[in-house]
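Trainee: Please find the sequence and the predicted model below.
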Amino acid sequence: MSLSAVSLDALLTGRAVPFTRPGSLSAIAKEPRQTTLKVTALGLESDEQGDLRVHGGVEKAIHHYPREHYANWTAELGEHPLLSRPGAFGENFSSTGWTEADVCLGDRIRAGTALLEVSQGRMPCWKLNDRFEVTHMALRVQESGRTGWYYRVLEEGTVAAGATLELVERRHADWSLQRLSAVLFDKRIDTDTLRECLELPLPPNWRRTLSRRLENGAVEDWSSRLQGSPKN
């Protein structure tokens, strides 16, 4: 194992409220919490998700986004009010020192008294477009590889801002999230790589996606996820 421990610089949660499009809800606007929070199988105490079909649940209990990516986004987008503090991307965990290149699928992380496991990278959706008011922001996040990642909770516990995040077990050192996401977001079909990925303990949604590609020989249409339905 070669992943150095980092500090949890910010711990954030949010409530689901009406969002930008008719009938939509979102809890993407996370606020920092200074108290110790319970960590359950479904994530952080008091945290919510607006659409449980695609967000939250045991496979996406906690979202982690690297703080160092903010400098890259500022360089590309210019000064943006959302980038002045953590929470712009709806993350629960903000830290400096780990990126998608460092973290691997299945990494087990001790966070406070909870034990977490890296379950998947984020598949960005249209809510980022509306939140940033930047056309194709979700696609830009996808193409940049700066997606962040999700944890499932193996052992419930508590966590607070300032806690140490420490790698305690690594089982798939060859499969960083950067590498895995590059496969997921590749428009080309590489059957050998797809078969190799399908040997990994993928979350159900990624397994279905890659299995269909292998079966159909084609990449699925991403437009609904990246653009959503038109605003009225």
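Mentor: Sure, I can see it.

Trainee: Please make it C-alpha for all contacts and neighbour counts, starting now.
Mentor: Noted.

Trainee: tell me the contacts of residue 80?
Mentor: Counting by Cα atoms under 8 Å, 6 or more residues apart in numbering, residue 80 touches residue 74.

Trainee: ok, now with 10 Å
Mentor: For residue 80, the contact set (Cα atoms under 10 Å, 6 or more residues apart in numbering) comprises 73, 74, 88, 132.

Trainee: The third one against residue 127, yeah?
Mentor: By that I understand residue 88. No. With contact defined as Cα atoms under 10 Å, residue 88 and residue 127 do not form a contacting pair (11.5 Å).

Trainee: Quick check: neighbours shared by the two?
Mentor: Here residue 88 and residue 127 share the contacting residues residue 28, scored by Cα under 10 Å, 6+ apart.

Trainee: circling back: can you flag the buried ones in the contacts of residue 80?
Mentor: Among the contacts of residue 80, those classed as buried by 16 or more other Cα atoms under 10 Å are 73, 88, 132.

Trainee: Just name the closest of those to residue 16, please.
Mentor: Relative to residue 16, the closest of these is residue 88; by Cα to Cα it sits at 15.3 Å.

Trainee: For the closest residue to that closest one other than its chain neighbours, which three-state class applies?
Mentor: Once flanking residues are discounted, residue 88 sits nearest to residue 82: 5.2 Å by Cα to Cα, 6 or more residues apart in numbering. Assigned state for residue 82: helix (three-state reduction, DSSP: H, G, I helix; E, B strand; the rest coil).

Trainee: putting a second one here so we can go through both:
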Amino acid sequence: MAEVRLEGRVLGLRVGKKRDGVFRAKGVEGEPSAIGKTPVQEALLESEGLRGDEQADRANHGGIHKAILLFSIDSYQKLALQTGLTFDVENQALLGENLLVEGLNESSVCAGDRFLVGEAEIEISQPRQPCWKLSANNDRSDLSLQIYRLGLTGWYARVISGGVIRQNETLKLLSRPHERLTIAALNRLIQDVSKDAPLLSEALACEALSPNFKNALRYCLEHHINTPPAYIHLPS
């Protein structure tokens, strides 16, 4: 396998506490969330995330396989073009990301990639599976579905070794064991798990791919669906 040289940069580092009354969407005004993360200059990355960061729904967010969420400035720009929305990402994480990055995106990052960022080493674990809160936080009812269909989801990472991360740090690729399992390819796969049987087999056998995402692939395959409803729709 040829050596891959890949670097990105941390444009923004964000943490957030769980709060009530975050959303303005009808019917979910009282739903707690920590999606509104705000900038910090540095933060200590520990085994389950950045110190000072919280998640309201620990059943679906956080934990060792979803310790931090990364999102690309490229993807924000593509979403803006596709949806007509304006994303002011200078002072807040509109899509809940901990690291806003440049130089990396869903097409260039793979499950199992290991990056050095600041003092920490992380391993890419899965694509983010967009839930209704992305729509609610941006007052656009179809935004989560658009993110899902466009595959502009961002991605999660687990912590191999912790340490301090600072804004403007470089993310340097250390190793790439699964070059076919890009975040973009995994996002296409979950939309139609029957389309690429070899890739599905590789994904299900990939130890670095999180149990959560592999279970979602199995669920879609077993139930013959291509839009997992739990990730998309506002709660009834």
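Mentor: Good, I have the coordinates. As the structure is a computational prediction, the values presented were derived from the model and not from experiment.

Trainee: TM-score of the superposed pair?
Mentor: Overlay of the two chains. TM-score (TM-score structural alignment, normalised by the length of the first structure): 0.90; 228 aligned residues with a Cα RMSD of 2.1 Å.

Trainee: Kindly reformat the buried ones among the contacts of residue 80 of the first structure as CSV containing distance to residue 165 of the first structure and secondary structure.
Mentor: Listed next are these as CSV, based on distance: Cα to Cα, whole Å; DSSP: H, G, I helix; E, B strand; the rest coil:
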residue, distance to residue 165 of the first structure, secondary structure
73, 24, helix
88, 21, coil
132, 29, helix
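
Trainee: Tabulate those residues in CSV, adding columns for distance to residue 171 of the first structure.
Mentor: Converted to CSV, those look like this (distance: Cα to Cα, whole Å):
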residue, distance to residue 171 of the first structure
73, 31
88, 31
132, 36
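
Trainee: Nearest to residue 155 of the first structure among the residues you listed?
Mentor: Minimum distance to residue 155 of the first structure across those is 27.7 Å, recorded for residue 88 (Cα to Cα).

Trainee: I'd like the distance from the aligned residue in the second structure for the closest one to residue 37 of the second structure, if you could.
Mentor: Under the alignment by TM-score structural alignment, residue 88 of the first structure pairs with residue 94 in the second structure. Residue 94 of the second structure is 8 Å from residue 37 of the second structure, where distance means Cα to Cα, to the nearest Å.

Trainee: repeat for residue 46 of the second structure
Mentor: Per Cα to Cα, residue 46 of the second structure is found 17 Å from residue 37 of the second structure.

Trainee: which one of those two has more residues nearby?
Mentor: In this view residue 46 of the second structure and residue 37 are compared by other Cα atoms under 10 Å, and residue 37 has more residues nearby, 23 against 19.

Trainee: How about the secondary structure of the closest residue to residue 191 of the second structure other than its chain neighbours?
Mentor: In space, and not counting its chain neighbours, residue 191 of the second structure is closest to residue 226: 4.6 Å by Cα to Cα, 6+ apart. Look at residue 226 of the second structure: counting by three-state DSSP, its state is coil.

Trainee: Residue 226 of the second structure: what's it in contact with?
Mentor: Residues in contact with residue 226 of the second structure (Cα under 10 Å, 6+ apart) are 188, 189, 190, 191, 192, 193, 194, 217, 219, 220.

Trainee: Quick one: residues contacting the last one.
Mentor: Applying Cα under 10 Å, 6+ apart, we find residue 220 of the second structure in contact with 189, 190, 191, 192, 193, 194, 214, 226, 227, 228.

Trainee: Give the aligned equivalent of the third one in the first structure.
Mentor: For residue 191 of the second structure, the equivalent position in the first structure is taken to be residue 185, counting by TM-score structural alignment.

Trainee: Was I right to think its match contacts residue 123?
Mentor: Yes. Look at residue 185 of the first structure against residue 123 with Cα under 10 Å: they come within range, at 9.0 Å.

Trainee: Can you get me the start-to-end distance on stretch 30-37 of the second structure?
Mentor: From its first residue to its last, stretch 30-37 of the second structure covers 18 Å (Cα to Cα).

Trainee: mind listing what's buried in that stretch?
Mentor: Residues 32, 33, 34, 35, 36, 37 are the ones in stretch 30-37 of the second structure that count as buried (16+ other Cα under 10 Å).

Trainee: Can you give me the distance of the match of residue 88 of the first structure to residue 228 of the second structure?
Mentor: Distance from residue 94 of the second structure to residue 228 of the second structure, by Cα to Cα: 22 Å.

Trainee: Spell out the secondary structure type for residue 39 of the first structure.
Mentor: Taken by three-state DSSP, the conformation at residue 39 of the first structure corresponds to strand.
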